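Undergrad: what follows is a predicted protein model with its sequence.
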Amino acid sequence: MHSTTKARDRLAIALDTSDLGTALALAKAVQPHIGVAKVGLQLFSAAGHDAVRAIQDLGMDVFLDVKLHDIPNTVYGASTVLGSLGVQYLTVHAAGGKAMLQAAVKGLEEGADAAGMPTPTVLAVTVLTSAPDATPALLNERLADAVTANCGGIVCAATDLPVIRNTAPDILTVVPGIRPTGSPVHDQQRIATPAEAIHAGANILVIGRAVATAEDPAAAAEAIAAEVAHVI
């Protein structure tokens, strides 16, 4: 039972829809097996703060995946607002540079403090999983910026984990592009099975269409949680 609980904390479901009702139905279905709900640009654009609150009401952590990327002052301003929502994770693009990442960290801290909320973890997105392989030099450059800016974690492909773990063994790693064996690849170029990603050093796995489009999402989520529980 203990390992299953740990597995649940290490899985995030991507709620990639513009309909809040559809998103909540999926979240409720997988909630026994997946502890984190990822709210991306599509759902946040459609339902905004209401989506965050509704998921929190289900007892799930919220991973707000809006990938902020702008001048530092603009990112700071947006982060103070987003920091007040009580989300656990917020993504920003590492390509924005060290000053922008620092602005996000500062804004989230101040916004959370003002709202009496815990400070969310800033996740610096290194290279998108839809992109071709990143060079170790580019990964290390973006990783160094994230570490210097005090970002709590990064988002990277499973194939990038060996480079990441060699440079920053203790940083939180969030890995999308997870596909159970036999699942379609879709538009992700750099993918891994749940067990492969965990073995490579992933902390949190983001699961999307492999569960969302399954005939029985709850059963698909349960199978992935069982696979993760077996290897952690």
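TA: Perfect, I can see it now.
Undergrad: all contacts plus neighbour counts: C-alpha atoms, from now on.
TA: OK.
Undergrad: what segments of this protein are helices?
TA: Secondary structure of the chain, counting by DSSP state H: helices at 2-9, 20-30, 41-57, 72-82, 98-115, 136-148, 161-167, 194-200, 209-212, 217-231.
Undergrad: now for the last one, which elements pack on it?
TA: Put plainly, it is helix 217-231. helix 2-9, helix 20-30, helix 194-200, helix 209-212 (3 or more C-alpha pairs under 8 Å, 6 or more residues apart in numbering; DSSP states H and E).
Undergrad: how about residues contacting it?
TA: Here helix 217-231 makes contact (C-alpha atoms under 8 Å, 6 or more residues apart in numbering) with 3-4, 6-8, 11, 26, 29-30, 33-34, 180, 194-195, 198-199, 210-211, 214.
Undergrad: got the contact list for the nearest residue to Gly111 once chain neighbours are set aside?
TA: Spatial nearest neighbour of Gly111, chain neighbours left out: Thr80 (4.0 Å); criterion: C-alpha to C-alpha, 6 or more residues apart in numbering. Neighbour list for Thr80: 107-112 [criterion: C-alpha under 8 Å, 6+ apart].
Undergrad: and with 6 Å instead?
TA: Shown in contact with Thr80 (C-alpha atoms under 6 Å, 6 or more residues apart in numbering): 107-108, 111.
Undergrad: got those residues as JSON lines, with distance to Asp70 and neighbour count columns?
TA: As requested, the contacts of Thr80 are exported to JSON lines (distance: C-alpha to C-alpha, whole Å; neighbours: other C-alpha atoms under 10 Å):
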{"residue": "Gly107", "distance to Asp70": "14", "neighbour count": "24"}
{"residue": "Leu108", "distance to Asp70": "15", "neighbour count": "29"}
{"residue": "Gly111", "distance to Asp70": "18", "neighbour count": "25"}
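Undergrad: take the one below as the second:
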Amino acid sequence: MNTELRPQERIFVALDYANMDDALRMAEQLGDTIKTMKVGLQLFFNSGPQILHRLHEMGFQVFMDCKFHDIPNTVAGASDSVTQHGVYMFNVHCAGGVEMMKRAKEAALKRAESMGILVPKLIGVTQLTSTSQEMLNAEIGVPGDVQSSVIHYAKLAQQAGLDGVVASGHEIEAIRTACGDDFVTVIPGIRPTWAASDDQKRIMTPKEALQAGAHYLVIGRAITHAADPKAAALRILEEV
């Protein structure tokens, strides 16, 4: 189990809202319980970079979850741009290949150094937690099991110099075996025992994920859809 981070630094709250006002209201409700907010595609495309700066002004770190996947030059440009906004972490799809991931990392490093800011953590997306075995084989057309695909992508991400990967909690131990304990794992699909699983297939409780060695947990609806979001966040922090 990774013990270097405090509980409030391990959890990213997924602000899956359609507009900035609702997202900021939720962040304000959570106060100082959680340190990092995750901004995904819907919120970012509705609010633009302003949401990143507003959250920073409120004292939060930001994980920008827009999963870049394009030709290497385009992704390098996107990495340069997002780094300028001072995000704590952002991600790319491992399926884009080693060259794409390398260029993304190089662009982030160069921009951060030129601005004198911290280099954002760059994380590779392996397989989405909504991907079942049947979907992987029959729809996506990738043979073998989900875990084998995840480990393959994790090794490519490490080869490219990325800081870690996004994966299901069920792959944490295999990733640690393949890539080492210091290779960062960001785990979505986290559901406390008292929360519904919704549309994600490969889920795990916060305690189980951390005991398996996860570095960061992404938690959305279990907190943001709770009757009392702050109380739900504190309950999860107590569990971890």
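TA: Looks like it arrived, so ask away. Keep in mind that what you see is a predicted model, and the values were worked out from it rather than measured.
Undergrad: that older thread, just the buried residues from the contacts of helix 217-231 of structure 1, in PyMOL please.
TA: PyMOL command restricting the contacts of helix 217-231 of structure 1 to the buried ones, with burial defined by 16 or more other C-alpha atoms under 10 Å:
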select buried, resi 4+6+7+8+11+26+29+30+33+34+180+194+195+198+210+211
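Undergrad: any idea how far the residue mapped onto Glu171 of structure 2 from structure 1 is from His186 of structure 1?
TA: Counting by TM-score structural alignment, Glu171 of structure 2 lines up with Asp160 in structure 1. With the distance defined as C-alpha to C-alpha, to the nearest Å, Asp160 of structure 1 ends up 19 Å from His186 of structure 1.
Undergrad: from one end of stretch 157-171 of structure 2 to the other, what's the distance?
TA: Stretch 157-171 of structure 2 end-to-end distance (C-alpha to C-alpha) = 15 Å.
Undergrad: who touches it?
TA: Residues from elsewhere that reach stretch 157-171 of structure 2, judged by C-alpha under 6 Å, 6+ apart: 98, 101-102, 122-126, 129, 183-187, 204, 209.
Undergrad: follow-up on the earlier one: please convert the helices and strands packed on helix 217-231 of structure 1 to JSON lines, extending it with distance to Ala46 of structure 1.
TA: Converted to JSON lines, these look like this (distance: least, C-alpha to C-alpha, whole Å):
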{"stretch": "helix 2-9", "distance to Ala46 of structure 1": "26"}
{"stretch": "helix 20-30", "distance to Ala46 of structure 1": "8"}
{"stretch": "helix 194-200", "distance to Ala46 of structure 1": "30"}
{"stretch": "helix 209-212", "distance to Ala46 of structure 1": "18"}
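Undergrad: among those, which is nearest Val75 of structure 1?
TA: Comparison of those against Val75 of structure 1 by C-alpha to C-alpha identifies helix 20-30 as nearest, at 25.8 Å.
Undergrad: that closest one: which residues count as buried?
TA: 20, 23-24, 26-27, 29-30.
Undergrad: which strand runs longest in structure 1?
TA: The strand that spans the most residues within structure 1, counting by DSSP state E, is strand 61-68.
Undergrad: related to what we said a few turns ago, closest one to Gly116 of structure 1 among the helices and strands packed on helix 217-231 of structure 1?
TA: Per C-alpha to C-alpha, nearest to Gly116 of structure 1 of these: helix 2-9, 23.6 Å.
Undergrad: what's in contact with the closest one?
TA: Helix 2-9 of structure 1 has contacts (C-alpha under 6 Å, 6+ apart) with 33-35, 225, 228-229.
Undergrad: let's go with 7 Å and repeat that
TA: With contact meaning C-alpha atoms under 7 Å, 6 or more residues apart in numbering, helix 2-9 of structure 1 is reached by 33-36, 225-226, 228-229.
Undergrad: any chance of those in JSON lines, plus distance to Tyr76 of structure 1?
TA: What follows is the contacts of helix 2-9 of structure 1, written out as JSON lines (distance: C-alpha to C-alpha, whole Å):
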{"residue": "His33", "distance to Tyr76 of structure 1": "34"}
{"residue": "Ile34", "distance to Tyr76 of structure 1": "31"}
{"residue": "Gly35", "distance to Tyr76 of structure 1": "28"}
{"residue": "Val36", "distance to Tyr76 of structure 1": "25"}
{"residue": "Ala225", "distance to Tyr76 of structure 1": "36"}
{"residue": "Ala226", "distance to Tyr76 of structure 1": "40"}
{"residue": "Val228", "distance to Tyr76 of structure 1": "36"}
{"residue": "Ala229", "distance to Tyr76 of structure 1": "38"}
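Undergrad: most neighbours, which of these?
TA: Highest neighbour count within these, by other C-alpha atoms under 10 Å: Ile34, with 30 neighbours.
Undergrad: how about Arg10 of structure 2, what's its partner in structure 1?
TA: Matched by TM-score structural alignment, Arg10 of structure 2 corresponds to Arg10 in structure 1.
Undergrad: ok, Lys98 of structure 1 to Gly116 of structure 1 distance?
TA: For Lys98 of structure 1 relative to Gly116 of structure 1 (C-alpha to C-alpha), the value is 27 Å.
Undergrad: so between these two, which is more surrounded?
TA: Shown here are Lys98 of structure 1 and Gly116; by other C-alpha under 10 Å, Lys98 has more neighbours (21 against 12).
Undergrad: list the contacts of the spatially most central residue of structure 2.
TA: Nearest to the mean C-alpha position of structure 2, by C-alpha atoms, centre = their mean, lies Val186 at 5.2 Å. Contacts for Val186 of structure 2 were tallied using C-alpha under 7 Å, 6+ apart; they are 165-167, 214-217.
Undergrad: tell me the counterpart of it in structure 1.
TA: Using TM-score structural alignment, Val186 of structure 2 sits opposite Val174 in structure 1.
Undergrad: roughly how far does its match sit from Pro217 of structure 1?
TA: 21 Å.
Undergrad: do the same with Leu123 of structure 1
TA: Taken as C-alpha to C-alpha, the span from Leu123 of structure 1 to Pro217 of structure 1 is 27 Å.
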